[in-house]
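Asks: sequence-free structure coming up:
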């Protein structure tokens, strides 16, 4: 009798274990519901928003790391596997991932694939300098505009995992409050730059939304896309601009070669006008993962602080919260 009871307990436990395993693959099963949502984002900025909002409900992979140019990036075999297996794919849109766009649009036919920047109102976007039917994609340069992308990320996460909606909304509200604080800090320190100094000259036109938000004239050696070429004529024109406007600082970008900027500075020097490299800015990619500059908040804090200090404004050398590595 005791042996029979023991066997019943054994097979009962075995059956319970089998049911638990089956629940992993059954929609609505407890273990399945608790498994983190697998999210793949194209850029670091989008991945950062997904982590901030998703919290423990998500695992997030960014395809493009520090120093990577999204305009020319092409998906690798590893990327294709990751994108195909993801529960949710978040990409920017607005023709930023130009070399990946066809693949992403095809992928959207079979799963949760969302171009988050496409949700922004078109009347808030700046026209593309090369394509009449497209827009400047660098919307993250204005934290107030980026907030709209954060909301789109929140909504995409809710659609993919509705049972976590309350948590997603609470986390999004917290992060949006952080973005508001970042925008106020950025506006305050950039307002300290003398009006005559408010010319931002960089490698390519990634800062047009920045210029519109903070009343800076933005000049890029290349156009909106890094695919465009900057010739000797363009460099000569900009040397004349530096001399005529008495511009004393120019900026390199972390994801674009500094060759053209250094050629510009050398050309100005040959014309008897001293120009310094005001610092390195994060344009199309954030800083190193695991650092403050490797977050969206740190990226914009770094840019605003570097620009303000280099162009004669007043800003703390370690930024908004004292977290920058030091300028």
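Replies: Thanks, I have the structure now. A quick note: this is a predicted structure, and the numbers were derived from the prediction, not measured.
Asks: hey, let's count contacts and neighbours off CA atoms from now on
Replies: Will do.
Asks: Tell me if I'm right that residue 199 and residue 215 touch.
Replies: No. Applying CA atoms under 8 Å, one finds residue 199 not in contact with residue 215, separated by 9.4 Å.
Asks: Of these two, give the one with the bigger neighbour count.
Replies: Counted by other CA atoms under 10 Å, residue 199 and residue 215 do not tie: residue 199 has more neighbours, with 21 against 15.
Asks: residues touching the nearest residue to the more buried one once chain neighbours are set aside, list them.
Replies: The spatial neighbour of residue 199 that comes closest, neighbours along the chain excluded (CA to CA, 6 or more residues apart in numbering), is residue 217 at 4.8 Å. By CA atoms under 8 Å, 6 or more residues apart in numbering, the contact set of residue 217 is 198, 199, 200, 211.
Asks: again, only this time at 10 Å
Replies: 197, 198, 199, 200, 201, 207, 208, 210, 211 (CA atoms under 10 Å, 6 or more residues apart in numbering).
Asks: From those, pick the one nearest residue 141.
Replies: Closest to residue 141 out of the contacts of residue 217 is residue 210 (5.2 Å), distances taken as CA to CA.
Asks: distance of residue 15 from residue 28?
Replies: 19 Å (CA to CA, to the nearest Å).
Asks: Please apply the same query to residue 156.
Replies: 20 Å.
Asks: Compare those two (neighbour count), which wins?
Replies: Taking neighbours as other CA under 10 Å, residue 156 and residue 28 compare with residue 156 leading, 21 against 11.
Asks: how close does the more buried one sit to residue 89?
Replies: Residue 156 sits 9 Å away from residue 89, taking CA to CA as the criterion.
Asks: Which neighbours do the two have in common?
Replies: Residues touching both residue 156 and residue 89 by CA under 10 Å, 6+ apart: 112, 113, 114, 115, 116.
Asks: And the second one, how close does it get to residue 85?
Replies: This means residue 113. Taking CA to CA, one finds residue 113 at 12 Å from residue 85.
Asks: Need the residues touching each of those two.
Replies: Residues touching both residue 113 and residue 85 (CA under 10 Å, 6+ apart) are 39, 40.
Asks: The two - which one has more neighbours?
Replies: Taking neighbours as other CA under 10 Å, residue 113 and residue 85 compare with residue 113 leading, 23 against 14.
Asks: what's the closest non-adjacent residue to the more buried one?
Replies: Residue 113 sits nearest to residue 89 (CA to CA, 6+ apart), 4.6 Å away.
Asks: which other helices and strands contact the helix ranked longest in the chain?
Replies: Secondary structure of the chain per DSSP state H: the longest helix is helix 165-190. Contact partners of helix 165-190 among helices and strands, from 3 or more CA pairs under 10 Å, 6 or more residues apart in numbering; DSSP states H and E: helix 44-54, helix 143-160, helix 208-214, helix 296-310.
Asks: Take this one as well and set it beside the first:
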């Protein structure tokens, strides 16, 4: 949530030379690619954004580097996810908040909307970006944070946020239409870790992860054996690997099913905790979800357009 009062932000703004606001963009550091994209969408040319975690990086295990520390201590605003996603960095953020404006943008989501964490009684599933309806709340929090630190650009931030939220809403409609074409008996999503719980709840899929909500939980032989039995008994033919998680356990799952005479294919690679390559459509939030929705629906016998919602996906389906 926003931790500094509006008056405090105004006082900081008043203390700075007018030219500093007019000429220099706001320096923002964001932990995940999803947050960095939200800042770029809302901030536009008013911000200069540095994302700490690039494609393929697992935020559950990430620790700040020396260059990260330098960037954050020099930033006007530091945005992190919260909800125990960046578990290895929480202590650092608590210390940094005494000196800089540091905001956990997902912590402000109404807790009644969140899933309980499967490993910690007092925590919640942090993967809220997996459903556009929850991500809207994060975008709004990003807008509030930018406005608090740079109130002079409030109208710009509001207009940009409104435009971006319209795209997020279109994404919800696309997901409902496209995933709705998947036959009911195919609506089982088997992934490397339990990052797709909100996705499943929103779009009517049963989600089975080898690991728990955090990639730091171990995938034991018993869990793999249980899932092999599920694949065989229910004749599930497609599973999904993740760009930020090793596919070793998923390969063991496929091999285990094969040993029992049941063929399972990799339905595709999904973006779970990190987006696609920088500079690509899949390297944006909308592109990331468009990719996941289209890959899942296509692999599970749904009807999908050739290149996703707006024809921008890098690969055809």
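Replies: Cool, got the structure. Source: prediction; values computed, not measured.
Asks: Show me what the residue nearest to residue 199 of structure 1 lines up with in structure 2.
Replies: Using TM-score structural alignment, the partner of residue 217 of structure 1 in structure 2 is residue 206.
Asks: same check, this time on residue 12 of structure 1
Replies: In structure 2, residue 12 of structure 1 lands on no residue (TM-score structural alignment).
Asks: Which secondary structure element is home to residue 12 of structure 1?
Replies: Of the helices and strands defined by DSSP states H and E, residue 12 of structure 1 is found in helix 2-23.
Asks: contact partners of that helix?
Replies: Residues contacting helix 2-23 of structure 1 (CA under 10 Å, 6+ apart): 1, 29, 30, 31, 32, 33.
Asks: which element follows it toward the C-terminus?
Replies: With DSSP H and E, the next secondary element past helix 2-23 of structure 1 is helix 30-34.
Asks: Tell me which residues of that next one come out buried.
Replies: 32, 33 (16 or more other CA atoms under 10 Å).
Asks: helices and strands around that helix, which ones?
Replies: Checking 3+ CA pairs under 10 Å, 6+ apart, helix 30-34 of structure 1 ends up next to helix 2-23.
Asks: buried stuff in the helix it packs on?
Replies: Using 16+ other CA under 10 Å as the test for burial, helix 2-23 of structure 1 gives residue 23.
Asks: go on, stretch 274-283 of structure 2?
Replies: Using 16+ other CA under 10 Å as the test for burial, stretch 274-283 of structure 2 gives 274, 275, 276, 281, 282, 283.
Asks: So the second one, which state does it fall into?
Replies: In terms of secondary structure, residue 275 of structure 2 is coil; the call rests on DSSP: H, G, I helix; E, B strand; the rest coil.
Asks: Can you find the partner of it in structure 1?
Replies: Taking TM-score structural alignment, residue 275 of structure 2 has residue 286 as its aligned residue in structure 1.
Asks: my read: that match touches residue 43, true?
Replies: Yes. If you go by CA atoms under 10 Å, residue 286 of structure 1 and residue 43 touch, sitting 8.9 Å apart.
Asks: picking that back up, can I get the helices and strands packed on helix 165-190 of structure 1 in TSV including distance to residue 179 of structure 1?
Replies: Shown next, in TSV, are these (distance: least, CA to CA, whole Å):
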stretch	distance to residue 179 of structure 1
helix 44-54	11
helix 143-160	6
helix 208-214	14
helix 296-310	7
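Asks: of those, which approaches residue 273 of structure 1 most closely?
Replies: Closest of those to residue 273 of structure 1 is helix 296-310, at 16.8 Å (criterion: CA to CA).
Asks: The closest one corresponds to what range in structure 2?
Replies: The aligned range for helix 296-310 of structure 1 is 285-299, by TM-score structural alignment.
Asks: Next: stretch 235-248 of structure 1.
Replies: Stretch 235-248 of structure 1 corresponds to residues 224-237 of structure 2 when matched by TM-score structural alignment.
Asks: Stretch 145-162 of structure 1 too?
Replies: Stretch 145-162 of structure 1 corresponds to residues 134-151 in structure 2, going by TM-score structural alignment.
Asks: Residue 193 of structure 2 pairs with which position in structure 1?
Replies: Checking TM-score structural alignment: residue 193 of structure 2 goes with residue 204.
Asks: Same check on residue 78 of structure 2?
Replies: Match for residue 78 of structure 2 (TM-score structural alignment): residue 89.
Asks: Confirm its match sits in a helix?
Replies: No. Assessed with three-state DSSP, residue 89 of structure 1 is strand; it does not lie in a helix.
Asks: how close does the residue nearest to residue 113 of structure 1 sit to residue 150 of structure 1?
Replies: Residue 89 of structure 1 is 15 Å from residue 150 of structure 1, by CA to CA.
Asks: Equivalent analysis for residue 287 of structure 1, please.
Replies: Distance, residue 287 of structure 1 to residue 150 of structure 1, using CA to CA: 19 Å.
Asks: Residue in structure 1 paired with residue 61 of structure 2?
Replies: Applying TM-score structural alignment, one finds that residue 61 of structure 2 aligns to residue 72 in structure 1.
Asks: Assign a three-state SS to its match, would you?
Replies: Residue 72 of structure 1 ends up coil, using three-state DSSP.
Asks: What is the neighbour count of it?
Replies: Residue 72 of structure 1: 14 neighbours (other CA under 10 Å).
Asks: which residues touch it?
Replies: Per CA under 10 Å, 6+ apart, neighbours of residue 72 of structure 1: 96, 97, 98, 99, 100, 225, 226, 227.
Asks: Residue 91 of structure 1 too?
Replies: 40-43, 46-47, 62, 97, 100-101, 104, 113-118, 153.
Asks: The aligned partner of residue 114 of structure 1 in structure 2 - nearest residue in space that isn't next to it in sequence?
Replies: Correspondence of residue 114 of structure 1 to structure 2, assessed by TM-score structural alignment: residue 103. Sequence neighbours aside, residue 79 is the residue nearest to residue 103 of structure 2 in space, at 5.0 Å (criterion: CA to CA, 6+ apart).
Asks: How much space separates the residue most central in space within structure 2 from residue 235 of structure 2?
Replies: Most central in structure 2 under CA atoms, centre = their mean is residue 129, positioned 4.1 Å from the mean C-alpha point. Computed with CA to CA, the distance linking residue 129 of structure 2 and residue 235 of structure 2 is 30 Å.
Asks: In this structure residue 142 of structure 2 contacts residue 104, no?
Replies: Yes. Contact status for residue 142 of structure 2 versus residue 104: in contact at 9.5 Å, counting by CA under 10 Å.
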